[in-house]
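Participant: Below: sequence and its predicted model.
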Amino acid sequence: MTEIERIKKNIDGELPKGKYGIIIVQDMPNPKHELEIFKQTILAILENISLHEENSKWEKLLPKQLVEFTNQLEEEDYHKDDLISHIPNMIRHFREQRKWEWFSSTMLENDEGFEVIVIGNLDTIALPLLHHQGIPFTSIFLEENDKLYPTRYITDVLTYKTFDTKTLKLKKK
């Protein structure tokens, strides 16, 4: 089964043989929606992997929530927040530095969040994609070799701005 097929079909937290890691996202208003946006983002990149990162088509291919969040950022935000970048940089980093493949996903108990199980070395390429959806660092964790790691970065744009998931707008706090 290809990675694209696993994203679409493996939705019950299936575990692969061998080394794997888990991306855990919790404490958000609508985790099912956020998981769907994350899937759409990964699928858009995988299905258009040969499209140049500077091509304006990315803004139509990627989920609206991710694009609108990114496009409303101010230049100062790119210097303060450790995980955000312009869309072309996000695409470039995904292609060049990713060391994992999506294996499955599942909702956490009581729909309090979701998990994505990945094959290979868990790295941080997924974190910027999740953060560009308006998910704060404090809601993203990585689990590898039975150890849980919080996402720790110096400044999160969502600590000095709020993201309204209904209007898709950032507001200063």
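Facilitator: Here it is on my side, so go on.

Participant: use CA for all of it now, contacts and neighbours both
Facilitator: Will do.

Participant: The nearest residue to Ile154 once chain neighbours are set aside sits in which helix or strand?
Facilitator: In space, and not counting its chain neighbours, Ile154 is closest to Asp82: 6.8 Å by C-alpha to C-alpha, 6 or more residues apart in numbering. When secondary structure is defined by DSSP states H and E, Asp82 falls outside every helix and strand.

Participant: quick one, what contacts Asp82?
Facilitator: Contacts for Asp82 were tallied using C-alpha atoms under 8 Å, 6 or more residues apart in numbering; they are Tyr153, Ile154, Thr155, Asp156.

Participant: now do Gln65
Facilitator: Ile37, Gln133, Leu168.

Participant: State the distance from the residue most central in space within the chain to Asp146.
Facilitator: Nearest to the geometric centre of the chain sits Leu130, at 2.4 Å (C-alpha atoms, centre = their mean). Look at Leu130 and Asp146: by C-alpha to C-alpha, to the nearest Å, they are 22 Å apart.

Participant: measure the nearest residue to Gly120 once chain neighbours are set aside to Phe163 for me?
Facilitator: In this structure, Gly120 finds its nearest non-sequential neighbour in Trp100, 4.7 Å apart by C-alpha to C-alpha, 6+ apart. With the distance defined as C-alpha to C-alpha, Trp100 ends up 29 Å from Phe163.

Participant: The structure to be compared is supplied as follows:
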Amino acid sequence: MTEIERIKNNTNGELPKGEYSFLIVQDIPNPKHELEIFKQTMLAFLENKELDEEDPKWEKLLPKQLVAFTNQLEEEDYHKDDLISHIPNMIRRLREIREWEWYSSTMLENDEGFEVIYTGKLNVTAQPLLHHQGIPHASIFVEKNGELYATKALTDVLTYKKFDPVTMKLTKK
């Protein structure tokens, strides 16, 4: 089964052989929707990985929620929140740090969040992508070898701005 097929079909927490980690997102509204947006982002990258990172087509290929969040950021936000970047930089990081492979995903108990099971270093690129969906730093974790790690970043843009995924508007609090 290819990685693209696993993103689409492995949705019951299937585990790979060997070492693996969990990317955990919890305590968010509408986690099923957020997992679907994350999957769409990863599929867009994998299906178009040869496309130049500066190509404006990325704004049409990536989920609208991620693009809308990113395009509303102001220059000051990039200096405060070290998990955010411009779309070309996100694509470049996905390409340069391609030491990961998506294996499976599943919803957490009580649908309070979701987890992605992966091998390698997906967390390095995934945490910023999830944040660009409007998910706060405090909701993104990595579990590796039984240890739970919180996102390490300075200020979260979502502490002074609010993102509404329905209207796709980012406003000051």
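Facilitator: Cool, got the structure. Just so we're clear, the structure is a prediction, and the values are computed from it rather than from any experiment.

Participant: Any idea what the TM-score is?
Facilitator: Here the TM-score for the pair of chains, by TM-score structural alignment, normalised by the length of the first structure, is 0.98; 173 aligned residues with a C-alpha RMSD of 0.9 Å.

Participant: so how far is Val118 of the first structure from the equivalent of Lys39 of the second structure over in the first structure?
Facilitator: Counting by TM-score structural alignment, Lys39 of the second structure lines up with Lys39 in the first structure. Distance of Lys39 of the first structure to Val118 of the first structure, given as C-alpha to C-alpha: 13 Å.

Participant: More neighbours: which of the two?
Facilitator: The neighbour comparison of Lys39 of the first structure against Val118 (other C-alpha atoms under 10 Å) goes to Val118, with 21 against 18.

Participant: need the contact list for the more buried one.
Facilitator: Per C-alpha under 8 Å, 6+ apart, neighbours of Val118 of the first structure: Tyr20, Gly21, Ile22, Ile23, Trp100, Glu101, Trp102, Phe103, Ser104.

Participant: Save the residues you listed as JSON lines, and put in neighbour count, distance to Phe94 of the first structure and secondary structure too.
Facilitator: What follows is those, written out as JSON lines (neighbours: other C-alpha atoms under 10 Å; distance: C-alpha to C-alpha, whole Å; DSSP: H, G, I helix; E, B strand; the rest coil):
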{"residue": "Tyr20", "neighbour count": "20", "distance to Phe94 of the first structure": "18", "secondary structure": "strand"}
{"residue": "Gly21", "neighbour count": "26", "distance to Phe94 of the first structure": "17", "secondary structure": "strand"}
{"residue": "Ile22", "neighbour count": "24", "distance to Phe94 of the first structure": "18", "secondary structure": "strand"}
{"residue": "Ile23", "neighbour count": "22", "distance to Phe94 of the first structure": "16", "secondary structure": "strand"}
{"residue": "Trp100", "neighbour count": "18", "distance to Phe94 of the first structure": "10", "secondary structure": "strand"}
{"residue": "Glu101", "neighbour count": "19", "distance to Phe94 of the first structure": "11", "secondary structure": "strand"}
{"residue": "Trp102", "neighbour count": "22", "distance to Phe94 of the first structure": "13", "secondary structure": "strand"}
{"residue": "Phe103", "neighbour count": "28", "distance to Phe94 of the first structure": "17", "secondary structure": "strand"}
{"residue": "Ser104", "neighbour count": "24", "distance to Phe94 of the first structure": "19", "secondary structure": "strand"}
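
Participant: secondary structure class for Leu51 of the first structure?
Facilitator: coil (DSSP: H, G, I helix; E, B strand; the rest coil).

Participant: Just the buried positions in the longest helix belonging to the second structure, please.
Facilitator: Ordering each helix of the second structure by length in residues (DSSP state H) puts helix 31-47 first. By 16 or more other C-alpha atoms under 10 Å, the buried positions in helix 31-47 of the second structure come out as 31-32, 34-35, 37-45.

Participant: Now do the buried residues in the following helix or strand past it.
Facilitator: Using DSSP H and E, the helix or strand that follows helix 31-47 of the second structure towards the C-terminus is helix 58-61. Under the neighbour-count criterion of 16+ other C-alpha under 10 Å, helix 58-61 of the second structure has Trp58, Leu61 buried.
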